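Undergrad: let's see this in three dimensions:
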Amino acid sequence: MKNIKLTIEYDGTNYNGWQKQKQGKTIQESIEKAIEKIVKEEVSITGSSRTDSGVHAKGMIANFITESRVPPERFREAINTKLPDDIAIIKSEEVPLEFHSRYNSKGKTYCYTLINRREKVALLKNYVYHVIEPLDIKLMEETCKYFIGKHDFSAFKTNGSSVKTTVRTISDLHIERDNEFIKIFVTADGFLYNMVRIIVGTLVEVGLGKKKPEEVLSAINTGNREESGHCAPPNGLVLEKVYY
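TA: Sure thing, here's the model as predicted:
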């Protein structure tokens, strides 16, 4: 029996997210079917993150248990031959049987990409959030500091999602600009449902002058979802890296 760890890249545009569902095509199901064709046994893969419909990944980590004698490093090539073009296994390796891609994770980095211009976006519409009005990047950067550290992020999760605790620690939140492209990087020990997208939506509202930085601090302190910003669309979000 072996535990195989996979590093996965995918374009989430045409999928109903990572997690297997009764209806709709998912990343998890697509990979499981590909693996099962190779190992000739039923397989269940565990992902480090349950990305939503339309969200992408460069460094999703997953693992599965198998009795197969296929050399661990050969799974990468073998699985890729059975996968659609929008999912790729970047690396396959054997890890201890007790390794769990989700529960052993120490943190994750996400990157969210905005494009800030008046002109319509065609080529990159599945990978960026198009903001038409000019953004005040300096003000957005100043606001980032309020999120850094250990906080109760109740105001930055979708209402109705239940978790044991809403306290998370953000170790890094910064913005990089390249002409019309704006990338927001956030690293934390864990994330609440839609937390990154609500943080991005909040920063966008600050950049548009719809919210003041002090109002964002108030939202963090009160935990009131109505005080934070909108939930940015999924297509600009990429899971960059998972830490162990």
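Undergrad: going forward, measure contacts between C-alpha atoms and count neighbours the same way
TA: Fine.
Undergrad: straight-line length of stretch 80-91, end to end?
TA: 10 Å (C-alpha to C-alpha, to the nearest Å).
Undergrad: what are the ranges of the helices in this protein?
TA: Remark: helices assigned in the chain by DSSP state H are 27-39, 75-80, 137-147, 195-207, 213-222.
Undergrad: next, the angle from the third one to helix 195-207.
TA: Same thing as helix 137-147. For helix 137-147 against helix 195-207, the angle by axes from the mean of the first three to the mean of the last three C-alpha atoms, to 10 degrees is 140 degrees.
Undergrad: now the helices of the chain as JSON lines including distance to residue 114 and mean neighbour count?
TA: Shown next, in JSON lines, are these (distance: least, C-alpha to C-alpha, whole Å; neighbours: other C-alpha atoms under 10 Å):
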{"stretch": "helix 27-39", "distance to residue 114": "24", "mean neighbour count": "18"}
{"stretch": "helix 75-80", "distance to residue 114": "30", "mean neighbour count": "18"}
{"stretch": "helix 137-147", "distance to residue 114": "12", "mean neighbour count": "17"}
{"stretch": "helix 195-207", "distance to residue 114": "9", "mean neighbour count": "24"}
{"stretch": "helix 213-222", "distance to residue 114": "20", "mean neighbour count": "17"}
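Undergrad: which residue packs closest to residue 145, ignoring adjacent ones?
TA: Spatially, and ignoring its direct neighbours in sequence, residue 145 is nearest to residue 173 (7.6 Å; C-alpha to C-alpha, 6 or more residues apart in numbering).
Undergrad: look up how far residue 176 lies from the most far-flung residue of the chain relative to its centre.
TA: Distance to the chain centre peaks in the chain at residue 69, reaching 32.4 Å (criterion: C-alpha atoms, centre = their mean). Per C-alpha to C-alpha, residue 69 is found 45 Å from residue 176.
Undergrad: what of residue 240?
TA: Distance from residue 240 to residue 176, by C-alpha to C-alpha: 15 Å.
Undergrad: next one: residue 25
TA: With C-alpha to C-alpha as the criterion, residue 25 and residue 176 are 33 Å apart.
Undergrad: so those two - more neighbours on which side?
TA: A count of neighbours by other C-alpha atoms under 10 Å puts residue 25 above the other of residue 25 and residue 176, at 17 against 13.
Undergrad: who's in contact with that one?
TA: If you count contacts by C-alpha atoms under 8 Å, 6 or more residues apart in numbering, residue 25 has them with 14, 15, 16.
Undergrad: any quick ChimeraX command for the buried ones out of the residues you listed?
TA: With 16 or more other C-alpha atoms under 10 Å as the criterion, this ChimeraX line picks the buried residues out of the contacts of residue 25:
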select :15,16
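Undergrad: dump the contacts of residue 25 into CSV; add distance to residue 32 as well.
TA: Formatted as CSV, the contacts of residue 25 follow (distance: C-alpha to C-alpha, whole Å):
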residue, distance to residue 32
14, 17
15, 15
16, 15
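Undergrad: sequence B follows; please return its structure for comparison with A:
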Amino acid sequence: MFNYKLTIQYDGTNYAGWQIQKNAISVQQKISEAIEIITKEKINLIGAGRTDAGVHALGQVANFKVDVELDLYKFQYSLNSILPSDISITSSEKVNENFHARFDAKSRAYIYLISKIKSPFYDKYSYRLPYIAKMNITYLNKISKVLIGEHDFTSFSRKNTETENKVCDVKNIWWKETKNFILFYIQADRFLHGMVRTIIGTLLKTIEKKRDENYILEILNKKDRETAGEAVPTKGLFLYKVRY
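TA: Predicted structure coming up:
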């Protein structure tokens, strides 16, 4: 069989997340159906990360296997022609038969956009939070660093998650300010359901309450979702990059 790797961008606004679901439309479903139309084969599309409903992607990665070798230029053109305008295949390549988009990934990185101003062009893809312009980004970066390393992120994941192992290794985390935006970046080996948005909400809550990194450590150690802050909206979150 031939194994193919896709790099994907999508606007998650109209989808119930990446993963195929029974009673909702997902990104995985749309791409799988389009590939099956072209290849005339039933395929199993494996994604690197299961983004939640409403979350976007700049660099989602997936792979699938088929019996027939594909003309990649023609295949990618045809696939993008079939897919809706809010999903795009930005690259496609043939990879080793053993490549697995999810299990071979070394880390995933997400970015989150917070807009400082009201703009009709920013509203769909960022969380407008005017008061954040007054926040000390240097201090936000300082308190965020306490999350780097291996930690049990039970306090930052949804209560009803089926994942038993809540330990994640955060490799990098930072905030950056531009004229109109605050950009949040986080990279880890894996993420729990709702984890990134809850981390952001908790960090914002920490600085609002004028607390320090010990407050975040207390939340981590309690392993209780009720102690963490409210999750920020999904519309500002993007799966930025998957590293192998």
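Undergrad: indicate which one of the helices of the first structure is closest to residue 113 of the first structure.
TA: With C-alpha to C-alpha, the closest approach to residue 113 of the first structure among those belongs to helix 195-207: 9.5 Å.
Undergrad: give me the angle between the closest one and helix 213-222.
TA: 150 degrees.
Undergrad: how close does helix 195-207 of the first structure sit to the second structure?
TA: Relative to the matching residues in the second structure, helix 195-207 of the first structure has an average distance of 1.2 Å after the fit, by mean C-alpha distance after the TM-score superposition for the first structure.
Undergrad: show me what that helix is packed up against.
TA: helix 137-147 (3 or more C-alpha pairs under 8 Å, 6 or more residues apart in numbering; DSSP states H and E).
Undergrad: which residues touch the helix it packs on?
TA: With C-alpha under 8 Å, 6+ apart, helix 137-147 of the first structure has contacts from 170, 173, 174, 175, 203, 204, 206, 207, 213, 216, 217, 220.
Undergrad: what's the most distant pair in those?
TA: 170 and 207 (20.7 Å).
Undergrad: could you check how far the spatially closest residue to residue 82 of the first structure that is not a sequence neighbour is from residue 193 of the first structure?
TA: Of all residues not flanking residue 82 of the first structure in the chain, residue 34 sits nearest, at 5.1 Å (C-alpha to C-alpha, 6+ apart). Going from residue 34 of the first structure to residue 193 of the first structure by C-alpha to C-alpha gives 28 Å.
Undergrad: now do residue 162 of the first structure
TA: Counting by C-alpha to C-alpha, the gap from residue 162 of the first structure to residue 193 of the first structure is 9 Å.
Undergrad: looking at the two, which is more packed in?
TA: residue 193 (19 against 11).
Undergrad: correct me, but residue 242 of the first structure touches residue 57?
TA: No - Residue 242 of the first structure is not in contact with residue 57 according to C-alpha atoms under 8 Å; the separation is 10.5 Å.
Undergrad: got the contact list for stretch 35-43 of the second structure?
TA: 32, 64, 65, 66, 68, 75, 78, 79.
Undergrad: next one: stretch 196-207 of the second structure
TA: By C-alpha under 8 Å, 6+ apart, stretch 196-207 of the second structure touches 110, 135, 140, 143-144, 156-157, 186, 212, 215-216, 228-234, 237.
Undergrad: check contacts around the residue farthest from the centre of the first structure.
TA: Contacts of residue 69 of the first structure (C-alpha under 8 Å, 6+ apart): none.
Undergrad: and it, what pairs with it in the second structure?
TA: Under the alignment (TM-score structural alignment), residue 69 of the first structure pairs with residue 69 in the second structure.
Undergrad: residue 8 of the second structure: what's it in contact with?
TA: Per C-alpha under 8 Å, 6+ apart, neighbours of residue 8 of the second structure: 57, 58, 59, 60, 61, 62, 87, 88, 89, 90, 91.
Undergrad: these into TSV, with extra columns for neighbour count and distance to residue 124 of the second structure?
TA: Below are the contacts of residue 8 of the second structure laid out as TSV (neighbours: other C-alpha atoms under 10 Å; distance: C-alpha to C-alpha, whole Å):
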residue	neighbour count	distance to residue 124 of the second structure
57	23	14
58	19	15
59	24	19
60	26	19
61	26	23
62	21	25
87	19	16
88	19	18
89	19	21
90	14	22
91	15	25
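Undergrad: narrow these to those in strands?
TA: 57, 58, 59, 60, 61, 62, 87, 88, 89, 90, 91 (DSSP state E).
Undergrad: so which of these comes closest to residue 128 of the second structure?
TA: Distances from residue 128 of the second structure to these, taken by C-alpha to C-alpha, are shortest for residue 57, at 19.4 Å.
Undergrad: if I look at that closest one, how far off is residue 225 of the second structure?
TA: In terms of C-alpha to C-alpha, residue 57 of the second structure sits 26 Å off from residue 225 of the second structure.
Undergrad: one more: residue 8 of the second structure?
TA: For residue 8 of the second structure, the distance to residue 225 of the second structure - C-alpha to C-alpha - is 32 Å.
Undergrad: what of residue 80 of the second structure?
TA: 40 Å.
Undergrad: and residue 20 of the second structure, by the same measure?
TA: Distance from residue 20 of the second structure to residue 225 of the second structure, by C-alpha to C-alpha: 27 Å.
Undergrad: ok, residue 37 of the second structure next?
TA: Relative to residue 225 of the second structure, and taking C-alpha to C-alpha, residue 37 of the second structure is found at 43 Å.
Undergrad: strands of the second structure, residue ranges please.
TA: So, for the second structure - with DSSP E - the strands run 2-10, 46-47, 56-66, 87-95, 107-115, 127-128, 149-152, 167-177, 181-188, 237-243.
Undergrad: with distance to residue 121 of the second structure as extra columns, can I get those in TSV?
TA: Shown next, in TSV, are the strands of the second structure (distance: least, C-alpha to C-alpha, whole Å):
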stretch	distance to residue 121 of the second structure
strand 2-10	17
strand 46-47	29
strand 56-66	16
strand 87-95	19
strand 107-115	11
strand 127-128	12
strand 149-152	36
strand 167-177	18
strand 181-188	13
strand 237-243	16
